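Participant: missing the sequence, but the structure's below:
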């Protein structure tokens, strides 16, 4: 789990888009835009604001927050997309909260942040900000979580609702074989293929978030409630982070399920670290990350740190490595994002050809899955995670998508099993949230 949690509200500005067209909201007023690259629109919006950061607060104090779906590859690399729109959601939504609640889980402290626009009567703006802070403190200071609202992380009920897939086992196995043929022909070293699981159910998306948080606490927990759908996630993996000129990418590749006992867990760790296929795949993705970071980093500044370590989560364990670099003076957070998006761990290597194969071998567009969730702040910093272990909740359906990296010696049965292992926690969270809803 991360040290801080952020709750954003007072949202009057935003940007949502699809198919080269978008809507920008300014203080409730809407304007339509067309673009070749959505990041240029976002960059223009952020460039008009500079914020005086408070060194006593965590690194995010305001900016654009939301998601950029995997299908944004069409803008950055000209990759074609499958004809089927999949879930038909916006390709991206970024929101600008005027007010923040910041929870410091280490110090057990709650901080309120209110943004003041200093382009008019500064004294009036300052007084309004102070008044609003007092209102927030007064309103929320008495809020406590009652015992009946607590969540038991050990309770994992079975999912009784029927689940469907956007492709069956035979279809995915055939796609895996086609990917292997492309690998044999030397087109790619790896390609990540996925499938989406849909559960018909009615639940409160925030219950789903709380269930996921209890079952699978992760470095990146997020909950976005939009008008027609919600995005809920517990991602273990940084896509790319830029903080004070330091670029970080953390490839996660190589997976085993958790053991039932400590002895089984250690045995599975040793098995994973001895698996040449998993190690080769991981090293390849580390090299890809080094190349991505190298596109925007100063010469000689790219380094690999803490390689091939094991990180454990509720249902799986992974191999992880850190890749660092120092940002060039002529590059920005948006250049960093373009260079590193999408992550090689959800696309493959080389990335462009792998993405072309994904467009041909997957039945529909991915939507938020395998894209980015995070923020671009007002002072040029950025932190994004990969949208994995991520659920999309609609009024009567919840979707979760998971993938597996296909390489030369992949076995379809094992890759299908990996997709299933990566979906377990999401399905458990759905079941848990359904159990909550059914209580009298």
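Facilitator: Ah, there it is. Quick caveat, the model's predicted, so the values are computed rather than measured.

Participant: drop to CA atoms for contacts and neighbour counts, all remaining ones
Facilitator: OK.

Participant: all helices of the protein, in order?
Facilitator: In order along the chain, the chain carries the following helices (DSSP state H): 38-47, 73-76, 122-140, 169-184, 205-215, 262-273, 276-294, 333-340, 351-361, 412-438.

Participant: as TSV, those with distance to residue 307 and mean neighbour count would be great.
Facilitator: Compiled in TSV, the helices of the chain are given as follows (distance: least, CA to CA, whole Å; neighbours: other CA atoms under 10 Å):
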stretch	distance to residue 307	mean neighbour count
helix 38-47	32	16
helix 73-76	28	17
helix 122-140	43	13
helix 169-184	26	18
helix 205-215	27	23
helix 262-273	12	15
helix 276-294	9	20
helix 333-340	19	20
helix 351-361	22	21
helix 412-438	23	20
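
Participant: I'd like those helices as TSV, with distance to residue 55 appended.
Facilitator: Formatted as TSV, the helices of the chain follow (distance: least, CA to CA, whole Å):
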stretch	distance to residue 55
helix 38-47	20
helix 73-76	34
helix 122-140	19
helix 169-184	49
helix 205-215	28
helix 262-273	40
helix 276-294	27
helix 333-340	20
helix 351-361	38
helix 412-438	36
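
Participant: another structure for you, compare them:
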């Protein structure tokens, strides 16, 4: 075990200025807890900023797995392996770090798109044609960590990082935290890629599958698109003020930028203790305190929403049970209310203890994609989603997160997420369809979940 090189920086309650000098660097990543917008909670303690990975693992729409080593300049194809295994092997080449305090001490960080399900279940799920990677994960030697509980900010470099690279990165941090003066412009208002009639046809088909006994619950989504010009970092900074979320993220990877404002944790691992926080059950915020309270109470009392949530809790108990120690799975929190700027949610917590026989990435692969964005049973629901949804989910409904050299992991489910590519913005909303769902209400819910994001960006229209 070796130690990190650590330099303490000035603490900022808003850490985004530290990202400014790196926002245009290769594979720049900002994991943003939006801490100043929430009361002190375990899930909004840290922000993580990094860029310039020493290696990258990507997967394209032909399921071709590419490893780019920026140190040697070599590129290798690993098409006969799982991308999770490839990433696990690369992580294994990095020096283990004797630091249990920091959440991230160098390692893997990036996104895993929903459409990876076609690689995980190749005999069940047909791949889609995509211009964006199914997965894009860098391996990093340094980061800025902002700890909002201790009100400390540090820069660290991993023992494997060359001293010259460390010094250059530190110099960039100290040189400037001034805001960029670029602009963002939305060219048109968001439009849906399907009509409400087409949504109804897909909804009715889901109901047929439910009545036939194929599935109990299917997460049906729709896509919204617009065109933009300028700098997506300016758009993200605006959205994090309008719609703060504890698992927000900004990832600027070559050819694709991800602006995520997720309220939902996927998986966290600390000392081999595993936890996941599925969201299922939604109501809009009210226009008055009285209406808002009524909506919250209605959600808490809703048998339908509690049933939806319970189905996903059971699914996740099964997913975690594949790689956790027998008897370790628990549900310490069931049907609890969490409230955000635009919606109330029902949230549960499932925990377990990772078996010594399995790695963190085996846990992730066995649980991916998150059950709250598929339905139950998972594989059959994903088949139905592939049949009925006209467009790709892309990064949406996948995951953003990190796996650290100190054997920690944290990740979010990429809901409330926009993807920018080729001057086009993609945004998605969805919800769970069960036997007693109302089509019009489900359609409205899929819009409500992301309307605040779209409306906020439409303020940039001319």
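Facilitator: Sure thing, it's come through. Remember, it's a predicted structure, so these values are computed and weren't measured experimentally.

Participant: hmm, back to that, ok, which of the helices of structure 1 comes nearest residue 325 of structure 1?
Facilitator: Distances from residue 325 of structure 1 to each of the helices of structure 1 were compared using CA to CA; the minimum, 6.3 Å, belongs to helix 276-294.

Participant: in structure 2, what range does that closest one match?
Facilitator: Residues 303-321 of structure 2 are matched to helix 276-294 of structure 1 when aligned by TM-score structural alignment.

Participant: then stretch 182-199 of structure 1?
Facilitator: Against structure 2, the aligned range for stretch 182-199 of structure 1 is residues 209-226 (TM-score structural alignment).

Participant: residues in contact with the matching stretch?
Facilitator: Stretch 209-226 of structure 2 has contacts (CA atoms under 8 Å, 6 or more residues apart in numbering) with 186-194, 199, 203, 206, 308, 311, 372-377, 380-381, 384-385, 389, 391, 393, 424-435, 446.

Participant: mind checking which of those land in strands?
Facilitator: In this view, the contacts of stretch 209-226 of structure 2 that belong to strands under DSSP state E are 186, 191-192, 375-376, 424-433.

Participant: and residue 383 of structure 1? What does it align with in structure 2?
Facilitator: With TM-score structural alignment defining the correspondence, residue 383 of structure 1 maps onto residue 410 in structure 2.

Participant: thinking again about what came up before, can you say which of the contacts of stretch 209-226 of structure 2 are buried?
Facilitator: The neighbour-count test (16 or more other CA atoms under 10 Å) applied to the contacts of stretch 209-226 of structure 2 identifies 186-187, 189-190, 199, 203, 206, 308, 311, 372-377, 380-381, 384-385, 389, 393, 425-434, 446 as buried.

Participant: give me the nearest residue to the alignment partner in structure 2 of residue 173 of structure 1, chain neighbours excluded.
Facilitator: For residue 173 of structure 1, the aligned position in structure 2 is occupied by residue 200, per TM-score structural alignment. Excluding its sequence neighbours, the residue lying closest to residue 200 of structure 2 (CA to CA, 6 or more residues apart in numbering) is residue 439, at 6.4 Å.

Participant: map that neighbour across to structure 1 for me.
Facilitator: Matched by TM-score structural alignment, residue 439 of structure 2 corresponds to residue 412 in structure 1.

Participant: returning to that earlier point: right, and the helices of structure 1 - which one's nearest residue 111 of structure 1?
Facilitator: Go through those one by one with CA to CA and the one that ends up closest to residue 111 of structure 1 is helix 122-140, at 9.0 Å.

Participant: touching the closest one from outside, list them.
Facilitator: For helix 122-140 of structure 1, the surrounding residues in contact (CA under 8 Å, 6+ apart) are 112-118.

Participant: okay, the residues you listed in JSON lines with neighbour count next?
Facilitator: Supplementary listing: the contacts of helix 122-140 of structure 1 in JSON lines, determined by neighbours: other CA atoms under 10 Å:
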{"residue": "112", "neighbour count": "16"}
{"residue": "113", "neighbour count": "18"}
{"residue": "114", "neighbour count": "22"}
{"residue": "115", "neighbour count": "16"}
{"residue": "116", "neighbour count": "17"}
{"residue": "117", "neighbour count": "14"}
{"residue": "118", "neighbour count": "11"}
